[in-house]
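# sequence plus predicted model, see below.
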Amino acid sequence: MFIGSLVSLLGLGVLLWMLFTLAIYALPFFAAMSVGLHFYESGSGVFEAFALGFLAGVATLIIGQLLVAVIRNPWLQAGVALVYAAPAAMAGYYAVYGLSGAGFDSETARVVFGGIGAVIIGGTAWARMGDLFGGAPAPADSVEAASSPYP
């Protein structure tokens, strides 16, 4: 019984780690699945639908990277990051809502924990967007000033 509980907790930890790590890819994954399923249901073959869905997901990720690299306004960069973090927040809500069903019978508690999970996972994905897309390069003056031995 103890080993089963320990393995269950380990599995829950792995699922939460994967959720936090992969949350920033929710929008490209959604785009890939939507395009792939649309082409599959319209009569394309499995290979064609998979290839087009994969290309749509990659294009969505590259477009986001290009937008953050080209746009210098931090408010617009934050807006692009928010567009990518919103589906991550939705995925976080439903993941925590589903996982909380194992411990809570109350629907209110499940919704509250789902909302908390959405805020935490969406915020984490929004913060990690800078890591994924790369922050703006440091100004040349600050790099030279930091490397100079003289004040």
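Everything's here; your move.

# going by C-alpha atoms from here, please, whenever you check contacts or count neighbours.
Fine.

# now the helices for the chain?
For the chain, helices defined by DSSP state H occupy the ranges 2-22, 26-41, 46-70, 74-100, 107-133, 140-147.

# mind putting the ones you listed in JSON lines, mean neighbour count included?
Below are the helices of the chain laid out as JSON lines (neighbours: other CA atoms under 10 Å):
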{"stretch": "helix 2-22", "mean neighbour count": "12"}
{"stretch": "helix 26-41", "mean neighbour count": "19"}
{"stretch": "helix 46-70", "mean neighbour count": "17"}
{"stretch": "helix 74-100", "mean neighbour count": "20"}
{"stretch": "helix 107-133", "mean neighbour count": "19"}
{"stretch": "helix 140-147", "mean neighbour count": "10"}
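
# just give the nearest non-adjacent residue to the residue nearest the centre of the chain, would you?
Centroid check for the chain by CA atoms, centre = their mean gives Ile24 as the closest residue, at 1.7 Å. The shortest distance from Ile24 to any non-neighbouring residue, by CA to CA, 6 or more residues apart in numbering, is to Ala125 (5.1 Å).

# how far away is that neighbour from Ala81?
Between Ala125 and Ala81 the computed distance is 8 Å (CA to CA, to the nearest Å).

# just Ala23 next, same as before
12 Å.

# below is structure B, check it against A:
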Amino acid sequence: MTIILILGVFAGLYMLWLVFSLAIYALPFWAGVTTAFFMHNHGQGLIASILGGFAVAILMLAGGQVLFSTVRSPLARLGLTLLYTVPAGIAGYHAVYGIGAMAIGAGAIVTILSWIGAFVVAAAA
């Protein structure tokens, strides 16, 4: 029983690390998945849809990095930063809400903790 508790703690810490390290990829992931579903729903094959989704996700990630390194305007950089951190915050909100709802049940405290988690994840992204 003790080993299960220890492994549970390590699994929880690993999930927390994944949330923070993968938060910046929320927008490219969302764009890729949306493109793949759009292509598949409009008659494209499964392989073509998956490849199209990967292509869009890679272009979003690379395009954001290139734009951030070349744009010098602080206002444009702020807009680009918000474009990538807002989806990361939304992903952080839902991750904390899902874990909190499993641990203590849905309620006001879980919602408050989820908002705090959203701001922390967005700030970390």
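Looks like it came in fine. Quantities reported herein were computed from a predicted structural model and do not represent experimental measurements.

# now what about the TM-score between them?
The TM-score (TM-score structural alignment, normalised by the length of structure 2) is 0.94; 125 aligned residues with a CA RMSD of 1.1 Å.

# surely Ala106 of structure 2 meets Gly98?
No. Between Ala106 of structure 2 and Gly98 there is no contact under CA atoms under 8 Å: 9.1 Å.

# contacting residues for the residue nearest to Ala56 of structure 1 when sequence neighbours are not counted?
Of all residues not flanking Ala56 of structure 1 in the chain, Ala32 sits nearest, at 5.2 Å (CA to CA, 6+ apart). If you count contacts by CA atoms under 8 Å, 6 or more residues apart in numbering, Ala32 of structure 1 has them with Leu52, Gly53, Phe54, Leu55, Ala56, Gly57.

# can you rerun that using 10 Å?
Listed by CA atoms under 10 Å, 6 or more residues apart in numbering, the contact partners of Ala32 of structure 1 are 26, 38, 49-60.

# closest to Ile121 of structure 1 out of these?
Ala26 (11.3 Å; CA to CA).

# and the residue nearest to the centre of structure 1, what's its match in structure 2?
Using TM-score structural alignment, the partner of Ile24 of structure 1 in structure 2 is Ile24.

# gap between its match and Met60 of structure 2?
Using CA to CA, Ile24 of structure 2 is found at 12 Å from Met60 of structure 2.

# same check on Phe38 of structure 2?
Separation of Phe38 of structure 2 from Met60 of structure 2 (CA to CA): 17 Å.

# repeat that for Ala88 of structure 2.
In terms of CA to CA, Ala88 of structure 2 sits 14 Å off from Met60 of structure 2.

# how about Leu113 of structure 2?
Taking CA to CA, one finds Leu113 of structure 2 at 30 Å from Met60 of structure 2.

# cool, His40 of structure 2 as well?
From His40 of structure 2 to Met60 of structure 2 the distance is 20 Å (CA to CA).

# surely Ser21 of structure 2 meets Ala122?
No. Ser21 of structure 2 is beyond contact range of Ala122, at 11.2 Å (criterion: CA atoms under 10 Å).

# what sits against Ala118 of structure 1?
Ala118 of structure 1 sits next to 86-97, 112, 124 when contact means CA under 10 Å, 6+ apart.

# can you redo those as CSV with distance to Trp75 of structure 1?
Formatted as CSV, these follow (distance: CA to CA, whole Å):
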residue, distance to Trp75 of structure 1
Ala86, 16
Pro87, 19
Ala88, 20
Ala89, 20
Met90, 22
Ala91, 24
Gly92, 24
Tyr93, 26
Tyr94, 28
Ala95, 29
Val96, 30
Tyr97, 31
Val112, 30
Thr124, 18
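
# which of these lies closest to Leu132 of structure 1?
Nearest member of the contacts of Ala118 of structure 1 to Leu132 of structure 1, counting by CA to CA, is Thr124, at 12.1 Å.
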